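*Asks:* Just a sequence and a predicted model for now, questions to come.
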Amino acid sequence: MTNITCQPAGDTAIRVTFHEKVSPELNRNIKSFCKKLKEQAVKGVIEWVPAYHSVIVYYHPYHISYENLRDILLNLANKDLQLDEESSTLVKIPVLYGGKIGPDIVQVAENSGLSEQNVIEKHSSVDYLIYMIGFLPGFPYLGGLPETLATPRLNNPRSHVPEGSIGIAGNQTGIYPLASPGGWNLIGKTPVQLFNPDREEPFLYRAGDRIRFVPISKRDYDKIKKQVVHNTFQIEKEVIG
């Protein structure tokens, strides 16, 4: 690959930036880079965090210098980053769209020139690629939103967005795993608990997986919510190539 740079990110981290347009191919290259970094087992490297077009690598400066690690990372990044065929997971997230829990679906419909039902159908017709997880624990930044659904952020962000809310901002869609402030257009809500630090696997998905939104009724929403409370709900997942 070409046009890759390394820069300090504080005194214990390096940002490796891949200067390319965000795309599924770039995402695969970043996954491949992270895999090779893991295989290299560089002494002093603590962890790394992938993003849309960069990876931040945290290290212990007493074990390896910035210059040495920078050279290792550039060498890895400029190798053939073709990712071996590996499976990922399709996670099916049940969603109750519209109404009081998805109040901005009206705005999305008006902006796109579609009916609310058409918005639901289009939003749930895509298997979204999880490019990265950030902002909140388990917040997935998803690629693949149909262009017609792209809607600007709210002019006045909310001080409180409920846990499980599904939102659209620009050409992105995502899920709030925890309650927080936010400026995304809320179009629905999932009763599923996306992040639970007490679970063996705190997150239901990882970067590189895909998410499919499955429309449900209010009755099903309430049923799943009770199952979640009693820890009897099983999220539907499917291994894909």
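*Replies:* Thanks, I have the structure now.

*Asks:* From now on I want contacts and neighbour counts done on CA atoms only, so please keep to that.
*Replies:* Will do.

*Asks:* Quick one: the strands in this protein, in order.
*Replies:* 4-8, 13-18, 45-50, 54-59, 88-97, 127-133, 140-143, 158-161, 165-169, 172-175, 180-182, 185-189, 210-215, 236-240 (DSSP state E).

*Asks:* Comparing those strands, which stretch has the densest surroundings?
*Replies:* The highest mean neighbour count among the strands of the chain, using mean count of other Cα atoms under 10 Å, belongs to strand 185-189: a mean of 27.

*Asks:* distance between that one and the chain's centre?
*Replies:* 16 Å (Cα atoms, centre = their mean, to the nearest Å).

*Asks:* Which among the strands of the chain is found nearest to Ile224?
*Replies:* Among these, strand 88-97 comes nearest to Ile224, with 8.9 Å by Cα to Cα.

*Asks:* Tell me how many other residues crowd Thr148.
*Replies:* 16 (other Cα atoms under 10 Å).

*Asks:* and the gap between it and Lys189?
*Replies:* Thr148 sits 21 Å away from Lys189, taking Cα to Cα, to the nearest Å as the criterion.

*Asks:* How about Asp209?
*Replies:* Going from Asp209 to Lys189 by Cα to Cα gives 20 Å.

*Asks:* How about Ile101?
*Replies:* Taking Cα to Cα, one finds Ile101 at 6 Å from Lys189.

*Asks:* residues shared between the contacts of the two?
*Replies:* Residues touching both Ile101 and Lys189 by Cα atoms under 8 Å, 6 or more residues apart in numbering: Ser165.

*Asks:* this is the comparison structure:
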Amino acid sequence: MRLFPLGDAAVVLEFGHGISPAIHRAIQAVSRYLTEYPFPGLRELVPAFTTLTVYYDPWVLSENGRHQPYERVAEILHQLLPAAQAAAGEAGTDLVEIPVCYGGEFGPDLAFVAAHTGLPPGEVIARHSAPDYLVHLIGFAPGFPYLGGLDERLAAPRKAEPRALVPAGAVGIAGAQTGIYSLPTPGGWQLIGRTPRRLFSPEWARPSLLQAGQRLRFVPIDEAEFYHLQQHEH
């Protein structure tokens, strides 16, 4: 693991390179440990695919100017990391099923992905809905999940020109990743389907439906079921 400063009030813990379940488990373990046993001056933890950024109060860490804040927080983290890493376990077993209507108006780029991969559209759908994906992090927009576990055959480039507006619930592919647009936003992912489920609401006790560490499975549905579920979604 490598530590390096990010400005004067944050330190980045780099756990490795690439999208990896093992790296994800290590990041989650350290994040959970620091949440349960925060050191004085800890402000916020921001996990990503390969890093955990730790934001802190420089004045508190300096102990009234007696220490350099970054050197002090690095020392604290080096002391805590062995116990935190020892707590790393298997990925969470919490599985969330996300119904998806593929193709047509719901997945306008399904034909492109099929042509790019050389697979029939039905095979693209079957391969996309087969795995249990790991939610590595929530980012880009509130509630937007970055998922690991996409079939390598389904990798497809981003659109040359992003759409000005992608509807909430749109399921897309970009490179070797797949994800779900949680809110109406611009976006350049190849859209292959849409879910009627809401992924984010500021009115919920936990605003994001999905959390890092959960597992997710896409369940194909038809258009009639999409509209039925949409009417009952809160």
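*Replies:* Right, received. Where do you want to start? Everything numeric in this text was worked out from a predicted model, so none of it was measured.

*Asks:* circling back: export the strands of the first structure to JSON lines and tack on distance to Ser65 of the first structure?
*Replies:* JSON lines is the format used below for the strands of the first structure (distance: least, Cα to Cα, whole Å):
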{"stretch": "strand 4-8", "distance to Ser65 of the first structure": "12"}
{"stretch": "strand 13-18", "distance to Ser65 of the first structure": "11"}
{"stretch": "strand 45-50", "distance to Ser65 of the first structure": "11"}
{"stretch": "strand 54-59", "distance to Ser65 of the first structure": "9"}
{"stretch": "strand 88-97", "distance to Ser65 of the first structure": "35"}
{"stretch": "strand 127-133", "distance to Ser65 of the first structure": "28"}
{"stretch": "strand 140-143", "distance to Ser65 of the first structure": "33"}
{"stretch": "strand 158-161", "distance to Ser65 of the first structure": "43"}
{"stretch": "strand 165-169", "distance to Ser65 of the first structure": "40"}
{"stretch": "strand 172-175", "distance to Ser65 of the first structure": "38"}
{"stretch": "strand 180-182", "distance to Ser65 of the first structure": "38"}
{"stretch": "strand 185-189", "distance to Ser65 of the first structure": "45"}
{"stretch": "strand 210-215", "distance to Ser65 of the first structure": "37"}
{"stretch": "strand 236-240", "distance to Ser65 of the first structure": "40"}
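
*Asks:* which one of these lies closest to Val228 of the first structure?
*Replies:* Among the strands of the first structure, the nearest to Val228 of the first structure by Cα to Cα is strand 88-97 (12.3 Å).

*Asks:* what range in the second structure matches the closest one?
*Replies:* Mapping strand 88-97 of the first structure onto the second structure (TM-score structural alignment) gives residues 93-102.

*Asks:* Outside of the matching stretch itself, list whatever touches it.
*Replies:* Here stretch 93-102 of the second structure makes contact (Cα under 8 Å, 6+ apart) with 107, 110, 125, 171, 192-197, 210, 214-223, 226.

*Asks:* rerun that using 6 Å as the cut-off
*Replies:* 192-195, 214-222 (Cα atoms under 6 Å, 6 or more residues apart in numbering).

*Asks:* got it, and stretch 167-187 of the first structure?
*Replies:* By Cα under 6 Å, 6+ apart, stretch 167-187 of the first structure touches 97-98, 102, 104-105, 138-142, 150-154, 157-166, 194.

*Asks:* Now do the end-to-end distance for stretch 11-24 of the second structure.
*Replies:* So stretch 11-24 of the second structure: terminal residues 18 Å apart, Cα to Cα.
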